[in-house]
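**Student:** Can you look at this prediction? I've put the sequence above it.
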Amino acid sequence: MAKTNRFEKTINIKNKKASFEYEFIDKYVAGITLRGTEIKSLREGKASLTEAYCYFRKGELFIKQMHIAPYSLTVYYNHDPVRERKLLLNRQELNKLESKFSEKGLSIVPVRVFINDRGLAKVEIALAKGKKTHDKRQSIKEKDAKRDLQRMVL
């Protein structure tokens, strides 16, 4: 009898707006501290990254405005949907990010949330620089051209 993985359902919640608004310089994968009802709700795929951003406080990285919907089967001990959550990175990565984050015009944006093979929730974050409006128009043109090529191939 084959062993089944209890985490077979893949959760991959993306922030599509981030790639349009920002140009990614560097990407990192960080752990995230969650409460019991938060991880259960995340495994159901009920999370949103559209308004989320990251910031440093006392040498630690936090994510704010990440919305994880309250778990439907809990009555009393549910969590606050948009509370700030701590991100877990190595000290070397935190120092590198903090030094680059202090530069003008750079920000840290969450790109996607997923659950790895071991069942742990991870957040992919990117050190990003904001795009100008002409850059956004250029990315729209590239996306349209790519879509037209896909149509011609099929």
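**Tutor:** Cool, the structure landed. Residues are numbered from 1 along each chain as shown.
**Student:** From here on, just use CA atoms for contacts and neighbour counts.
**Tutor:** Noted.
**Student:** List the residues that contact residue 98.
**Tutor:** Going by Cα atoms under 8 Å, 6 or more residues apart in numbering, residue 98 touches 56, 59.
**Student:** what helix or strand does it sit in?
**Tutor:** Assigned by DSSP states H and E, residue 98 falls within helix 91-101.
**Student:** so what's residue 62 closest to, chain neighbours aside?
**Tutor:** Nearest residue to residue 62, sequence neighbours excluded (Cα to Cα, 6 or more residues apart in numbering): residue 86, at 4.4 Å.
**Student:** follow-up on the earlier one: buried sites along the helix holding residue 98?
**Tutor:** The neighbour-count check on helix 91-101 (16 or more other Cα atoms under 10 Å) flags 94, 97, 98, 101 as buried.
**Student:** and what of stretch 122-137?
**Tutor:** The neighbour-count check on stretch 122-137 (16+ other Cα under 10 Å) flags 122, 123, 124, 125, 126, 127, 128, 129, 130, 131, 136 as buried.
**Student:** for the second one, helix, strand, or coil?
**Tutor:** Following DSSP: H, G, I helix; E, B strand; the rest coil, the label given to residue 123 is strand.
**Student:** wait, isn't it in contact with residue 116?
**Tutor:** No - applying Cα atoms under 8 Å as the test, residue 123 and residue 116 come out as separate, 10.1 Å apart.
**Student:** Please enumerate the strands of this protein.
**Tutor:** 12-14, 22-32, 47-48, 53-57, 60-64, 67-68, 85-88, 106-115, 121-130 (DSSP state E).
**Student:** what's next to the longest one, contact-wise?
**Tutor:** The reference is to strand 22-32. Applying Cα under 8 Å, 6+ apart, the set of residues contacting strand 22-32 from outside is 85-89, 120-131.
**Student:** try this one side by side with the last:
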Amino acid sequence: MAAKKEHSNSKLVAQNRRARFDFFLTETFEAGLALRGTEVKSLREGKGNIQESYAEPKNGEIWLINAYIPEYQSKMPFGHEERRPRKLLLHKREISKMSDAVNRKGTTLVPVKVYFNDRGIAKLELAIGEGKRKSDKRDAIKERDWQRDKARILREH
């Protein structure tokens, strides 16, 4: 895979912070979102949540399931359904790679963050994740606490 691009001028809308705690994230992809106008306006206001969402392959496409984008507050007569499935825009090669990964036992597609890129287009960072066990989570907590304590000790000296 090519070197990971750093999104310097991007505007972060929603982030799934528990994804790194609950899953071993192996490979990340950048996907476009097929959105309606009111959904884009709502995301531009910084509203949206991908905490309980996931992605799944259906009929040769990848769909974002259970992502929450609230209705845009205006006097427009047309709204949108807040938790509707949204199509992700990816290359066929990426779709086949993700579908193969999901068919393996214990892997899933985890949305990591939603942001607007430099051109103002809504993007979703999606990762292939393998679920962590309870002991792995405990190890991560121990490591995080040790790093915090180590930083505190070094600051004091």
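**Tutor:** Structure's in. What do you need? Computed from a prediction, not measured in an experiment: that's the story for all the values here.
**Student:** Mind putting the buried residues of helix 91-101 of structure 1 into JSON lines with distance to residue 27 of structure 1?
**Tutor:** As requested, these are exported to JSON lines (distance: Cα to Cα, whole Å):
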{"residue": "94", "distance to residue 27 of structure 1": "13"}
{"residue": "97", "distance to residue 27 of structure 1": "10"}
{"residue": "98", "distance to residue 27 of structure 1": "14"}
{"residue": "101", "distance to residue 27 of structure 1": "13"}
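**Student:** Which pair of those spans the longest distance?
**Tutor:** Distance extremes for these: the farthest pair is 94 and 101 at 10.1 Å, using Cα to Cα.
**Student:** Can you tell me which helices and strands the longest helix along structure 2 packs against?
**Tutor:** As assigned by DSSP state H, the longest helix anywhere in structure 2 is helix 134-156. Counting contacts by 3 or more Cα pairs under 8 Å, 6 or more residues apart in numbering; DSSP states H and E, helix 134-156 of structure 2 is packed against helix 19-22.
**Student:** how far apart are the helix it packs on and its match in structure 1?
**Tutor:** Following superposition, helix 19-22 of structure 2 is found to deviate from structure 1 by 1.0 Å on average (mean Cα distance after the TM-score superposition for structure 1).
**Student:** just checking, what packs against that helix?
**Tutor:** Helix 19-22 of structure 2 makes packing contacts with strand 107-116, helix 134-156 when contacts are defined by 3+ Cα pairs under 8 Å, 6+ apart.
**Student:** hey, which of these is tucked in deepest?
**Tutor:** Comparing these by mean neighbour count (mean count of other Cα atoms under 10 Å), strand 107-116 comes out on top with a mean of 23.
**Student:** other SSEs contacting it?
**Tutor:** Applying 3+ Cα pairs under 8 Å, 6+ apart, one finds that strand 107-116 of structure 2 contacts strand 11-15, helix 19-22, strand 54-58, helix 92-103, strand 122-131.
**Student:** OK, contacts around residue 82 of structure 1?
**Tutor:** Taking Cα under 8 Å, 6+ apart, we find residue 82 of structure 1 in contact with 64, 65, 66, 67, 68.
**Student:** follow-up on the earlier one: okay, the helices and strands packed on helix 19-22 of structure 2 in TSV with distance to residue 13 of structure 2 next?
**Tutor:** Shown next, in TSV, are those (distance: least, Cα to Cα, whole Å):
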stretch	distance to residue 13 of structure 2
strand 107-116	5
helix 134-156	26
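**Student:** These: which one's closest to residue 42 of structure 2?
**Tutor:** Closest to residue 42 of structure 2 of the helices and strands packed on helix 19-22 of structure 2 is strand 107-116 (Cα to Cα; 12.4 Å).
**Student:** now what about the closest one, what contacts it?
**Tutor:** Contacts for strand 107-116 of structure 2 (Cα under 8 Å, 6+ apart): 10-17, 19, 50, 53-56, 98, 101-102, 122-131.
**Student:** Now with 6 Å, please.
**Tutor:** Strand 107-116 of structure 2 is contacted from outside by 10-16, 54-55, 102, 122-130, using Cα atoms under 6 Å, 6 or more residues apart in numbering.
**Student:** That one: average distance to aligned residues in structure 1?
**Tutor:** Average distance, strand 107-116 of structure 2 versus aligned residues of structure 1 after superposition (mean Cα distance after the TM-score superposition for structure 1): 0.5 Å.
**Student:** Where in structure 1 does that strand align, residue-wise?
**Tutor:** Strand 107-116 of structure 2 corresponds to residues 106-115 of structure 1 when matched by TM-score structural alignment.
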